[in-house]
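**Q** The sequence isn't on hand, but the structure is:
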C-alpha cells in the first residue's frame, strides 16, 4: 500500500529488529504499509466490513464446521451468538471475576438497565471455570485473569466472539490496578502508550519457532475523550502516561520482596527513576498484549487503571481493604461515564435482554459444555 497521507508510523520492530536504546525509535524505519505500524483510520478501513462488523485476520475460521471458543464455553454452532451478543458495543475487562461482576452491577445501575422480574445477572462462561462474563445490554464485563498469557487467550476468543456475533464497531476497555511511579495511591492512570520491560513498543509471540512482533498501540482519541470526562470535583488525580507491562509481579517489576532478588535497592531505584524520566506512569501486567491485539484487530481500545501504591516509596500494597475497594471503583467510574455519555448521545440508554443463553443446537451446546469442563 502506498503511503499517500500524512500519518507517521513506527516500524522496524516487527521484522525482528530490536532497538538498542530504551524507548528509542529509528525514524528511518517509519512507514505505513501492510504489516507496519498502521494508523487507526487505516485499521478501521482494513479490518471492518462495510457495516462496521469485525473482519478476522484468519481465513481458516470461515472454513471450520464450528468454532469453539473453548475458554468461554461458547461455540459458533452450539449458541446463537448473533442473538446473544449482536448488540454489544463495549467490552470491559479486568483481572478478577468478582471485580467484573461488581462492574456489571455498577454499569447496570448507571445506564438504567433493568433485568426481567425474578432474574439475576448470569455468568455466561460459568462452565469454562476460567473466565467470567456478564452481559448488561450492550456491555460485556469479562474477567481476563492475571498476566500476559491469560489476557492473550481471552482476547483471541473475545475478538472472535465479536466476529461471530456481527457486533458493529465494538470498543474495548481494560479496567485494572497497577503500581504507580511517582503517583500517590488512588491516582487514576489512562494509558496513552504501552511498553514492555525493555522499553519496546511491541508484543512478541514466538510463532512456528520464530519471533513475531506486533505494535502495541492504543486509540489516542479515546484517551483524550476519557481524560475530558475526569471530574474536577473528583477527590483524586487522573493522569495520562505510558504504561509498562511486566511478565512477572516480583523481579520483572523490580520488587525486592519476592523469593529471589539479585539486585540492590540503588539499582532498583535507578531503574524506576529511568522509567519515570521516560514518561512511564505505572506498571501492570496486561497492557502490551491488550494494546497489540486490539490494534491488530482494528478495534478501538483504552486502558484505565488505579495505582495501589507509589513504587518509588515501596513494594508492598499496604492500604486497608476498604480503601483499596474504593480506589478500584475509580477506573470503573471513568469508563462508566464514557459509556453512559455514548449511549445518551446515541439515544440508546435502555436495552432489552440480559445475556441469556440462546441455544442453536442442543447437541452441540452440550458437547461444548462438556469439552470446556474436561480440564480444571
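**A** Good, I have the coordinates. Model, not experiment: these values are computed from the prediction. Numbering: from 1, shown residues only.
**Q** going forward, measure contacts between C-alpha atoms and count neighbours the same way
**A** Fine.
**Q** I figured residue 227 hits residue 190, correct?
**A** Yes - taking CA atoms under 8 Å as the definition, residue 227 is a contact partner of residue 190 at 7.4 Å.
**Q** So between those two, which is more surrounded?
**A** Neighbour tally, residue 227 and residue 190, criterion other CA atoms under 10 Å: the higher count belongs to residue 190, 26 against 17.
**Q** ok, the more buried one - contacts?
**A** 223, 226, 227, 238, 239, 240, 241, 302, 303, 304, 305 (CA atoms under 8 Å, 6 or more residues apart in numbering).
**Q** and of these, the nearest to residue 85?
**A** Comparing those against residue 85 with CA to CA places residue 302 closest, at 20.9 Å.
**Q** which residues does the residue lying closest to the closest one once chain neighbours are set aside contact?
**A** Of all residues not flanking residue 302 in the chain, residue 173 sits nearest, at 5.1 Å (CA to CA, 6 or more residues apart in numbering). If you count contacts by CA under 8 Å, 6+ apart, residue 173 has them with 90, 91, 92, 93, 301, 302, 303, 304, 335.
**Q** The stretch 151-300 of the chain: helices as residue ranges?
**A** 220-228, 265-277, 287-296 (DSSP state H, counting those that start in this stretch).
**Q** list the helices and strands the second one packs on?
**A** Under the contact criterion of 3 or more CA pairs under 8 Å, 6 or more residues apart in numbering; DSSP states H and E, the helices and strands touching helix 265-277 comprise an empty set.
**Q** mind listing what's buried in it?
**A** 268, 272, 275, 276 (16 or more other CA atoms under 10 Å).
**Q** now do the first one
**A** Taking 16+ other CA under 10 Å as the neighbour-count basis, helix 220-228 is seen to contain the buried residues 220, 222, 223, 226, 227.
**Q** returning to what we had before: with distance to residue 362 added, can I get the contacts of residue 190 in CSV?
**A** Output for those, formatted as CSV (distance: CA to CA, whole Å):
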residue, distance to residue 362
223, 43
226, 42
227, 46
238, 48
239, 49
240, 48
241, 48
302, 37
303, 38
304, 39
305, 40
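**Q** Which one of the residues you listed is nearest to residue 151?
**A** residue 303 (13.1 Å).
**Q** and whichever strand or helix holds that closest one with helix 220-228, angle?
**A** Assigned by DSSP states H and E, residue 303 falls within strand 300-310. Put simply, strand 300-310 runs at 50 degrees to helix 220-228, going by axes from the mean of the first three to the mean of the last three CA atoms, to 10 degrees.
**Q** ok, structure two:
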C-alpha cells in the first residue's frame, strides 16, 4: 500500500508540473512582442477548448493588471442547429466566463458567432432546397461554421493588423495533425503559425503536447478559476459517448466536423451514419431528444429519393456526371413544404426551445413565393 501511494503522489506531481508549464507558456506568449494583436480563443465548450480557457484565465490572473494589455476574445460558434443539451452547457460556460472576466476586470470578451438568416441550415435546406449534407456535398460546414467565425477574426485583423487564434488542438488527435504540427515546429522556432486561409491571422496551440489522458486529468484535478468544477462537462461526455465537433476555421479542418470521432455537433447532421451523441443522451435518460433523432434519420433517408428532387439544378440546367448518370437538383417545393411540416411536428413532440425561428420561416416562404413566380405558377 505505501508503494502504491508513492506512485499516486508521483503521478499527481507530474500533472501539477505539466499544468504549471502550460500556464507559464501561455503567460509568456501573452507578454510577447505581439501584445497589440488580439487573441481569439475558439471555444466549443468541449474538453480541449475548456482546458485552454482554464489555463488562459490562470495565466492572466497571475499577471498584475498593468500587464494585461492584450485583448482576448473567447468566441463560440452557434450553427442554430446545435444539440440542445450542448447549447445549454455552452451557454452556462459562457456566462461563467463572462461573469468571472468582469469580476476580475480581465480584458476578455465572450462572443458567439451565428450564420446570417439567409445562410442558416433551414433557410438553405427548406427555403432553397439544398439536399441534406453528406460526405461529398457538405455545404453546411462552410456556411454555418467557417464563414461566421472567420468573419469575426478578419474584422479584428482589419482593425489591428493581425490576430492570433488560440486552438485546443493536440498532436495525439490524429496522425495527419501530428505530422503537420511537427513539420511546422521543425522549420520555425515561433509558437505562431500563419493561418492557411485567413490572411493576417496566426494560430497558437497552447496544449498541443497534451494527451487525451492529460486533458481529463487536468479537468479532474483543477477547479476552474470561474468557480464550480468541470464535473458537468465530464458528465456531458459520459452521456454523449464521445467527443465534440471543434471550432472549424478552414476547409482543411472541415473533415473533423461530422465524423465518427466528433460526436457533439448539429442535431440535424446527416453526414454521420448515426447520431451517437443524441442517442447517448437518450440512452442515459433524456428521452425528450428521441423526436430529434427520428427527424434526422428521416431527413437522411429521403435525401436521394427522386420523387423529392427536381430534375433541374437551381440554375435551370440538367446535369450529368462523367458516367452519364443524372445529377438531381434541389428538393422540390412540395418536398420542402413536407420537410417544414415534419419539422413543426418534431418541434411539438420535442417541446423544448424552438427548432426554427420566425425570421427563418418568413424567409423560407418568401423564397418559395419568388421561385413559384419565376416559374409562372
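**A** That came in fine, so what should we check first? Bear in mind the structure is a predicted one, so any value in this text is a computation, not a measurement.
**Q** where does the TM-score land?
**A** Superposed pair, TM-score by TM-score structural alignment, normalised by the length of the first structure: 0.26. Supporting alignment: 170 aligned residues with a CA RMSD of 7.0 Å.
**Q** Which stretches in the stretch 151-300 of the first structure count as strands?
**A** The residue ranges that make up the strands of the stretch 151-300 of the first structure, judged by DSSP state E, counting those that start in this stretch, are 171-180, 188-195, 202-207, 210-215, 238-245, 280-284, 300-310.
**Q** Which of those sits closest to residue 346 of the first structure?
**A** Going by CA to CA, the one of the strands of the stretch 151-300 of the first structure nearest residue 346 of the first structure is strand 171-180, 14.8 Å.
**Q** which helix of the second structure spans the most residues?
**A** helix 2-30 (DSSP state H).
**Q** ok, back up a step: tell me which of the strands of the stretch 151-300 of the first structure sits nearest to residue 152 of the first structure.
**A** Here strand 202-207 is closest among the strands of the stretch 151-300 of the first structure (CA to CA), at 10.3 Å.
**Q** tell me the angle that closest one makes with strand 238-245.
**A** Going by the same axes, to 10 degrees, strand 202-207 of the first structure makes 30 degrees with strand 238-245.
**Q** Give the buried residues for strand 202-207 of the first structure.
**A** Quick answer for strand 202-207 of the first structure (16+ other CA under 10 Å): 202, 203, 204.
**Q** do the same with stretch 154-163 of the second structure
**A** 154, 156, 157, 162, 163.
**Q** Surely residue 110 of the first structure is in contact with residue 336?
**A** Yes - using CA under 8 Å, residue 110 of the first structure makes contact with residue 336 at a distance of 7.1 Å.
**Q** Count the residues that sit near residue 366 of the first structure.
**A** 12.
**Q** Within the helices and strands, which one has it?
**A** Going by DSSP H and E, residue 366 of the first structure is part of helix 362-372.
**Q** that's a strand at residue 44 of the first structure, yeah?
**A** No - the assignment for residue 44 of the first structure (DSSP: H, G, I helix; E, B strand; the rest coil) gives helix, which keeps it out of a strand.
**Q** That one and residue 153 of the first structure: what is the separation?
**A** 23 Å (CA to CA, to the nearest Å).
**Q** if you count what's nearby, which of the two comes out ahead?
**A** Remark: of residue 44 of the first structure and residue 153, residue 44 carries more neighbours, 19 against 15, as counted by other CA under 10 Å.
**Q** Relative to residue 57 of the second structure, how far out is residue 369 of the second structure?
**A** The value you get for residue 369 of the second structure to residue 57 of the second structure, if CA to CA is used, is 51 Å.
**Q** Among those two, which residue is more densely surrounded?
**A** residue 57 (22 against 14).
**Q** hmm, back to that, ok, and the most crowded of the contacts of residue 173 of the first structure?
**A** Neighbour counts for these peak at residue 303, which has 30 neighbours (criterion: other CA under 10 Å).
**Q** so what's it up against?
**A** Contacts of residue 303 of the first structure (CA under 8 Å, 6+ apart): 173, 174, 175, 176, 190, 191, 287.
**Q** Nearest residue to it in space, please, no chain neighbours.
**A** residue 174 (4.7 Å).
**Q** Which parts of the stretch 51-200 of the second structure are helices?
**A** 84-103, 121-122, 139-140, 147-160, 175-187.
**Q** what packs against the first one?
**A** I take that to be helix 84-103 of the second structure. strand 108-113.
**Q** The residue nearest to residue 302 of the first structure and residue 205 of the first structure, how far apart?
**A** Distance from residue 173 of the first structure to residue 205 of the first structure, by CA to CA: 22 Å.
**Q** again, but for residue 161 of the first structure
**A** Taken as CA to CA, the span from residue 161 of the first structure to residue 205 of the first structure is 22 Å.
**Q** again, but for residue 68 of the first structure
**A** 22 Å.
**Q** And residue 165 of the first structure, by the same measure?
**A** 27 Å.
**Q** same thing with residue 98 of the first structure?
**A** 30 Å.
**Q** repeat for residue 162 of the first structure
**A** 23 Å.
**Q** cool, residue 372 of the first structure as well?
**A** In terms of CA to CA, residue 372 of the first structure sits 25 Å off from residue 205 of the first structure.
**Q** go on, residue 303 of the first structure?
**A** With CA to CA as the criterion, residue 303 of the first structure and residue 205 of the first structure are 21 Å apart.
**Q** Please apply the same query to residue 365 of the first structure.
**A** 32 Å.
**Q** do the same with residue 333 of the first structure
**A** 33 Å.
**Q** ok, and for stretch 54-62 of the second structure, which residues are buried?
**A** Neighbour count says stretch 54-62 of the second structure has 54, 55, 56, 57, 58, 59, 60, 61 buried, by 16+ other CA under 10 Å.
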